[in-house]
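> dropping the sequence and predicted coords here.
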Amino acid sequence: MRVGVLTGGGDCPGLNAVIRAIVRKGTQNYGYDFVGFREGWRGALEGDTTHLDVRAVRGILPRGGTILGSSRTNPFGSADGVRRIRDNLAKHEARALVAIGGEDTLGVASRLHEEYGIPCVGVPKTIDNDLSATDYTFGFDTAVNIATEAIDRLHTTAESHMRVLVVEVMGRHAGWIALHAGLAGGANAILIPEQRFDLDQVCEWVESRFKTRYAPIVVVAEGASPKGGEAVLKDDSLDSFGHVRLSGVGEWLAKQIERRTGKEARTTVLGHIQRGGTPSAFDRWLATRFGLHAIDAVYDGDFGTMVALRGTDIVRVPLSEATAKLKTVDPGLYAEAGVFFG
């Protein structure tokens, strides 16, 4: 039996660990062959493939990114997208498909299974940690560690010049990275998409910090927005799934703080640094376990499911449940961090 594998959406530390685990166990335990579709759903649409075997995945465990490449291609954006995917799966004799991705990639996999009967198994991937069906997604731990290290480094330069430093991190709809990294890095304010912030209050926190003779660090998620205002957009363009391009809230916030407080303020946008490079040990461990259990689901014929972490166990949940809603920061958790604001 041959199984197709693809990685969709933004790249993420740990993707290669998933691919490696799927191929290693599938080959050794079940005698499967594997075909990789390049650049996510684009490869499935166009029949752009590569052969995956044990040799192909040797040595990729610590590598960031994905050896298969990725894209934000939406197969439902074309009238014949489903037919082309069917034809390419048949052409390459792939009788099942493992889709590794976030909300959009898994949403496509769910529709392909539910509406068209294409046998799919999902693996959750997002540095934002915003999929509700799993406790954690791989890539999140690495992103938090990178952001925390950046905040640690920025403390010293902020204090040397007694200026405000605003750190913009990823988080379109959920502030998990901002919350975890901000709390771990000792930020003096953390602003998340789930709760609109009061600009006057932020400025009060900044001025309070200066009174202690320490310079403030403000961590803001890219999707955060002020009360009475809207999220800051890079431009008005949309991707193939209809998402706007967020960027610039950090720079906007720094200018507002400087204008209102008279204190010099600078911005650091971590951007794609958070999703690049070597995955952490936790992400390698989690991604590997996801891959092992995903190929078990294929062997069991348990299609239309996604592997998920619950406590320390890997379980299977319906793909439809996995993509039904986003996991956002609980107000209680955010309130805990508020003790350290100002």
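Alright, I've got the coordinates.

> can we go C-alpha only for contacts and neighbour counts from here?
OK.

> roughly how far does the closest residue to residue 101 other than its chain neighbours sit from residue 104?
The shortest distance from residue 101 to any non-neighbouring residue, by Cα to Cα, 6 or more residues apart in numbering, is to residue 125 (4.7 Å). Note on residue 125: its distance to residue 104, by Cα to Cα, to the nearest Å, is 11 Å.

> in terms of packing, which of the two has more residues around it?
A count of neighbours by other Cα atoms under 10 Å puts residue 125 above the other of residue 125 and residue 104, at 33 against 17.

> my read is that the more buried one contacts residue 137, right?
Yes - when contacts are counted by Cα atoms under 8 Å, residue 125 is listed as touching residue 137 (5.6 Å).

> would you map the strands across this structure?
Using DSSP state E, the strands found in the chain span residues 2-7, 33-37, 49-52, 94-101, 120-124, 164-169, 189-191, 217-221, 233-238, 244-246, 265-269, 305-310, 313-318.

> take a look at this one as well, against the first:
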Amino acid sequence: MDNIKRLGVLTGGGDAPGLNPAIRGVFYKAVELGYEVIGIKDGWKGLLEKETIVLSKADVDSALTKGGTILGSSRTNPYKREGGKEIAYENFKELGLSGLIAIGGEDTLGVAGQLVRDYQLPINGVPKTIDFDVPETDFTLGFFTALEVTTDILERLQDTAKSHHRVMVLEVMGRHAGWLGLFTAVAGGADYVLVPEKKADIEELIAKTKRALSDKGFAVVVVSEGAVLDESMLKDRPVDEFGHVQLGGMGEVVAQFLEKSLNTEVKCVILGHAQRGGKPSVIDRILPQLQALKAVEWLDKGQTGVLAAYKEGTIKPVDLTLVVGKNRPLPESLIDDFGVFFKG
């Protein structure tokens, strides 16, 4: 075994704007500290299969303003594969890694936390998700860029709804938490919003939509994909390796319900993966780089098993075990405060 210090970096789960800036932050700090930087392809899948590339300055610099991830991603869970965690451990050692930075959401970070727990591997995390639902941090890369996209689409739908005197439903991402849905509705002036944290008030939904039609001749409703109007929709749906039901389509359920209840034409737009793509906003370039370089700095100093969280205006280390198996729902107080905009 050579004496070269090697730092691995991977991106897991759904892609999000800001992943490439985070990779760049890892690279620059690691090189400054004397590491060779190994990119692990396609998340935890790459560690299981030892699929890697040696990253260069040209790689990370050219990717700074680009969406997606130059390393690729997947939803592979080593703990759901036979012998997976043992393979991950052995490959970590065979690749000669001195440490690893995992950039991802609750699932990717959950695996990181489990590997730290089971094998004391030197791993730190950087939070990513456009759902904004990783606990213990006030910033997750990708959210604000996605919010700009969803708000822009909402405004465009309002133009069409007004022109045709109709109701439009916009479905956005948000499996367990309605941050993207609520903030889109507030920023774009939607007439109503349904989020996973609050049981749908059918009478209020109908009343507010009717009022909007009467007052201004059109209405736009925002629906988080994880909001439940009809629980039968969740039955018999396929699940991924982390046990998540494949979502999408609740917007259509709401649209069909409103069309029948109001006896008027209702159109639905499901944004789906369009929310993930595109170049990252300025904030999704700056903070991810800072979080990533701090994750590397701490690892080099022997502080491992932590998440580079943004809290109280600074980057702080948070124990990864506090993230495993948890999410960050909308506070009830925030739903109540913004609820003034959506009452019938």
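Cool, got the structure. Computed from a prediction, not measured in an experiment: that's the story for all the values here.

> go through the strands of structure 1 and name the closest to residue 210 of structure 1.
Closest to residue 210 of structure 1 of the strands of structure 1, according to Cα to Cα: strand 164-169, at 9.1 Å.

> check contacts around the counterpart of residue 95 of structure 1 in structure 2.
The alignment partner of residue 95 of structure 1 in structure 2, by TM-score structural alignment, is residue 98. For residue 98 of structure 2, the contacting residues are 5, 6, 7, 8, 122, by Cα atoms under 8 Å, 6 or more residues apart in numbering.

> I'd like the residues you listed as CSV, with distance to residue 20 of structure 2 and neighbour count appended.
Compiled in CSV, the contacts of residue 98 of structure 2 are given as follows (distance: Cα to Cα, whole Å; neighbours: other Cα atoms under 10 Å):
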residue, distance to residue 20 of structure 2, neighbour count
5, 22, 16
6, 19, 20
7, 16, 27
8, 15, 28
122, 22, 21
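
> so where do the helices sit in structure 2?
Ranges of helices within structure 2 are 19-32, 44-49, 57-63, 84-94, 106-119, 143-164, 179-188, 202-216, 250-262, 283-300, 332-338, based on DSSP state H.

> thinking again about what came up before, need the strands of structure 1 in CSV with distance to residue 289 of structure 1, can you?
Output for the strands of structure 1, formatted as CSV (distance: least, Cα to Cα, whole Å):
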stretch, distance to residue 289 of structure 1
strand 2-7, 16
strand 33-37, 18
strand 49-52, 19
strand 94-101, 13
strand 120-124, 10
strand 164-169, 27
strand 189-191, 32
strand 217-221, 29
strand 233-238, 34
strand 244-246, 32
strand 265-269, 32
strand 305-310, 9
strand 313-318, 8
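
> between these, which gets nearest to residue 335 of structure 1?
In terms of Cα to Cα, the element of the strands of structure 1 nearest to residue 335 of structure 1 is strand 189-191, at 10.6 Å.

> for the closest one, packing partners?
Counting contacts by 3 or more Cα pairs under 8 Å, 6 or more residues apart in numbering; DSSP states H and E, strand 189-191 of structure 1 packs against helix 176-184, strand 217-221.

> how big's the offset between it and structure 2?
Here strand 189-191 of structure 1, set against structure 2 after superposition, deviates by a mean of 0.6 Å using mean Cα distance after the TM-score superposition for structure 1.

> quick one: contacts of that strand?
Strand 189-191 of structure 1 is contacted by residues 175, 178-179, 182, 197, 202, 205, 217-221, 224, 337-338, 340-342 when judged by Cα under 8 Å, 6+ apart.

> so where is it in structure 2?
Taken onto structure 2 by TM-score structural alignment, strand 189-191 of structure 1 occupies residues 192-194 there.

> equivalent analysis for stretch 50-70 of structure 1, please.
Using TM-score structural alignment, stretch 50-70 of structure 1 lines up with residues 53-73 of structure 2.

> now that stretch: buried residues?
Under the neighbour-count criterion of 16 or more other Cα atoms under 10 Å, stretch 53-73 of structure 2 has 55-56, 60-61, 63-73 buried.

> what's the neighbour count on the aligned residue in structure 2 for residue 32 of structure 1?
The alignment partner of residue 32 of structure 1 in structure 2, by TM-score structural alignment, is residue 35. Neighbours of residue 35 of structure 2 under the rule other Cα under 10 Å: 20.

> wait, doesn't residue 35 of structure 2 sit right on residue 26?
No - if you go by Cα under 8 Å, residue 35 of structure 2 and residue 26 don't touch, sitting 10.3 Å apart.

> what residue is smack in the middle of structure 2?
residue 129 (1.7 Å; Cα atoms, centre = their mean).

> separation between it and residue 326 of structure 2?
With distances taken as Cα to Cα, residue 129 of structure 2 is found 14 Å from residue 326 of structure 2.

> for residue 316 of structure 2, same thing?
In this view, residue 316 of structure 2 and residue 326 of structure 2 are 19 Å apart by Cα to Cα.
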